[in-house]
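Colleague: sequence and computational prediction follow.
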Amino acid sequence: MEQRAIRALLEQVANGSVPVDEALLKLKMEPFEELGYAKLDHHRGLRQGTAEVIYGAGKTPEQIAGIVDAMRAGGQETILITRMSRQSADAISPSHPFVYHEMGRIGIVGNLPEPDGVGTIVVATGGTSDMPVAEEAALTAQALGNQVTRLYDVGVAGLHRLLSHMEEIMNARVIIAIAGMEGALASVIGGLADCPVIAVPTSVGYGACFGGLSSLLSMLNSCASGVSVVNIDNGFGAGYLASMINHLEGKHA
């Protein structure tokens, strides 16, 4: 159950529309649900502010569909499914509002929430080949309630392409810089922006890139301050972290 749902339940108790015992029963049933192949963590949203995300890789289409059914039955409005195949997407019940984004291998059950983050998250890529990882990051951020601006194919091989978007870079609350090859984009953006930069190395590149290791090491050794790095191809991790940063001011207001 999300924090918003808990708050709404407590307000219903306060105004007398929901009996105390009924509310207590709902909360008692929340910690986790045993599905046999998964233990669904209903308290994730209460603890962390974000409901459990379904990692699709390695799960059967039937398992993913079953988890979605249980989450919807538990009142979850928006469900994010990462690394989802088309086959798994086809197994989702037609009774659920659902959109599959093939580029980012992301499935979203329910409607995207209205953005409630402090500012805008910019997602920038070195090249078009980095777009699958970028879409995973961007859609994750959107599903978590953030305004997202996409700047694709603005890598250092044509630096003028990036510099033509200085307004978006300067106005960003968080920037996710995604690049393969030598991974230089993160350092360049880190030297321009006054906000946190989350670098995502991708496995895009020729043989000597070692499946993304070259860009990972370049980003870890960035001379620009304020650049942090997530794992190779981890668009989800970058989008999630960017969302946490973008919600910090509202959390403590």
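Modeller: It's in. Residues are numbered from 1 along each chain as shown.
Colleague: please count neighbours and contacts with C-alpha atoms only from this point.
Modeller: Will do.
Colleague: spatially nearest residue to the residue minimising distance to the centre of the chain (excluding sequence neighbours)?
Modeller: By Cα atoms, centre = their mean, the chain has its centre lying nearest to residue 140, at 2.5 Å. Nearest residue to residue 140, sequence neighbours excluded (Cα to Cα, 6 or more residues apart in numbering): residue 239, at 5.4 Å.
Colleague: helix or strand: which one has that neighbour?
Modeller: Residue 239 belongs to helix 235-246 when assigned by DSSP states H and E.
Colleague: could you pull out the strands in the stretch 1-150 of the chain for me?
Modeller: Residue ranges of the strands in the stretch 1-150 of the chain, as given by DSSP state E, counting those that start in this stretch, are 33-34, 39-40, 54-55, 79-82, 98-101, 106-109, 120-125, 147-151.
Colleague: in addition, the following structure is provided for comparison:
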Amino acid sequence: METREVLQKLKNGELSLEEAEQYFRRQPFEELGYAKLDTHRKVRSGFAEVIFCSGKTDEHLLSIFGKLYEEEGEVFGTRASKQQYEMIRQKYPETQYDEVSRIIKIEKTEKKRAGKIAVCTAGTADIPVAEEAAQTAEYFGTYVERIYDIGVCGIHRLLSQIETIQSANCIVAVAGMEGALASVMAGLVDKPVIGVPTSVGYGASMNGLSALLTMINSCANGIAVVNIDNGYGAGYMATQINRLGVKTNPL
């Protein structure tokens, strides 16, 4: 339960004072032996803990997934395999999986999404990383505009969408190859741009290092850069920025 939910139940008489007190006396994590689930994270940061699924054993992943679902009423995991999804779905049939972004989740259906961010890609090969960013932001309550395949080799495609892009509280620019999209975006908008280099490209792209260096060395102002293929980090940061925008300009 969330802090507000506990207090509301106490107010309504659904919890006793002792039960509410016991909730707040809990240590701010749950010890599983092989993992320490940060059940206090949403209270501190506004974002519940997310599971990085890759590399986890089936036993550990299933337990962590279930514990977080029990705690939050929803759960979100990144870099999940189809096999991991099939394993979890046997116990939690309501689990959803997206093969493009490799996101696995159980999400509250009544969730509202506020503000707006634009998630843009240079090419269609960048969409898996972009979808990780977009779906992360949506899970955390952000409205997302997807604008894909607007790379700099056809700049008219980007310009045809410029009004939508400029209206967003934050722009996520996902690009491999030389990674020029982030610089172009930052020169056209008055909002923060989050550059996401991807590992898309031929040999000298060095699995995304070329795009990473381009974005870090951009002469355009207002660019923040996350790690190669880190769509989750971009979606998280974009949501933080969007929440500030929503507070400044209430819907």
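Modeller: Yep, that arrived. Since this is a predicted model, take the numbers as computed values, not measurements.
Colleague: which residue in the second structure aligns with the residue nearest to residue 140 of the first structure?
Modeller: Matched across to the second structure, residue 239 of the first structure falls on residue 235, judged by TM-score structural alignment.
Colleague: repeat that for residue 99 of the first structure.
Modeller: Using TM-score structural alignment, the partner of residue 99 of the first structure in the second structure is residue 96.
Colleague: then residue 215 of the first structure?
Modeller: In the second structure, residue 215 of the first structure lands on residue 211 (TM-score structural alignment).
Colleague: the residue nearest to residue 140 of the first structure is in contact with residue 133, isn't it?
Modeller: No: contact criterion Cα atoms under 8 Å: residue 239 of the first structure and residue 133 do not qualify, at 10.2 Å.
Colleague: more neighbours, the two?
Modeller: Neighbour count, other Cα atoms under 10 Å: between residue 239 of the first structure and residue 133, residue 239 has more, with 28 against 25.
Colleague: nearest spatial neighbour of the counterpart of residue 201 of the second structure in the first structure, skipping sequence neighbours?
Modeller: Matched by TM-score structural alignment, residue 201 of the second structure corresponds to residue 205 in the first structure. Spatial nearest neighbour of residue 205 of the first structure, excluding adjacent residues (Cα to Cα, 6+ apart): residue 181 at 4.7 Å.
Colleague: what does residue 242 of the second structure give?
Modeller: Leaving aside its sequence neighbours, residue 242 of the second structure is closest to residue 169 (5.5 Å, by Cα to Cα, 6+ apart).
Colleague: could you report the neighbour count for that neighbour?
Modeller: 23.
Colleague: ok, now residue 54 of the second structure?
Modeller: Residue 54 of the second structure: 13 neighbours (other Cα under 10 Å).
Colleague: alignment lookup: the residue nearest to the centre of the first structure to the second structure.
Modeller: Using TM-score structural alignment, residue 140 of the first structure sits opposite residue 136 in the second structure.
Colleague: make sure that match is actually in contact with residue 238.
Modeller: No: if you go by Cα under 8 Å, residue 136 of the second structure and residue 238 don't touch, sitting 9.6 Å apart.
Colleague: contact partners for the match of residue 99 of the first structure?
Modeller: By Cα atoms under 8 Å, 6 or more residues apart in numbering, residue 96 of the second structure lies in contact with 104, 105, 106.
Colleague: I figured the second one hits residue 89, correct?
Modeller: Same thing as residue 105 of the second structure. No: at 10.3 Å, residue 105 of the second structure does not count as touching residue 89 under the criterion of Cα under 8 Å.
Colleague: which one of those two has more residues nearby?
Modeller: Between residue 105 of the second structure and residue 89, counted using other Cα under 10 Å, the more crowded position is residue 105 (22 against 16).
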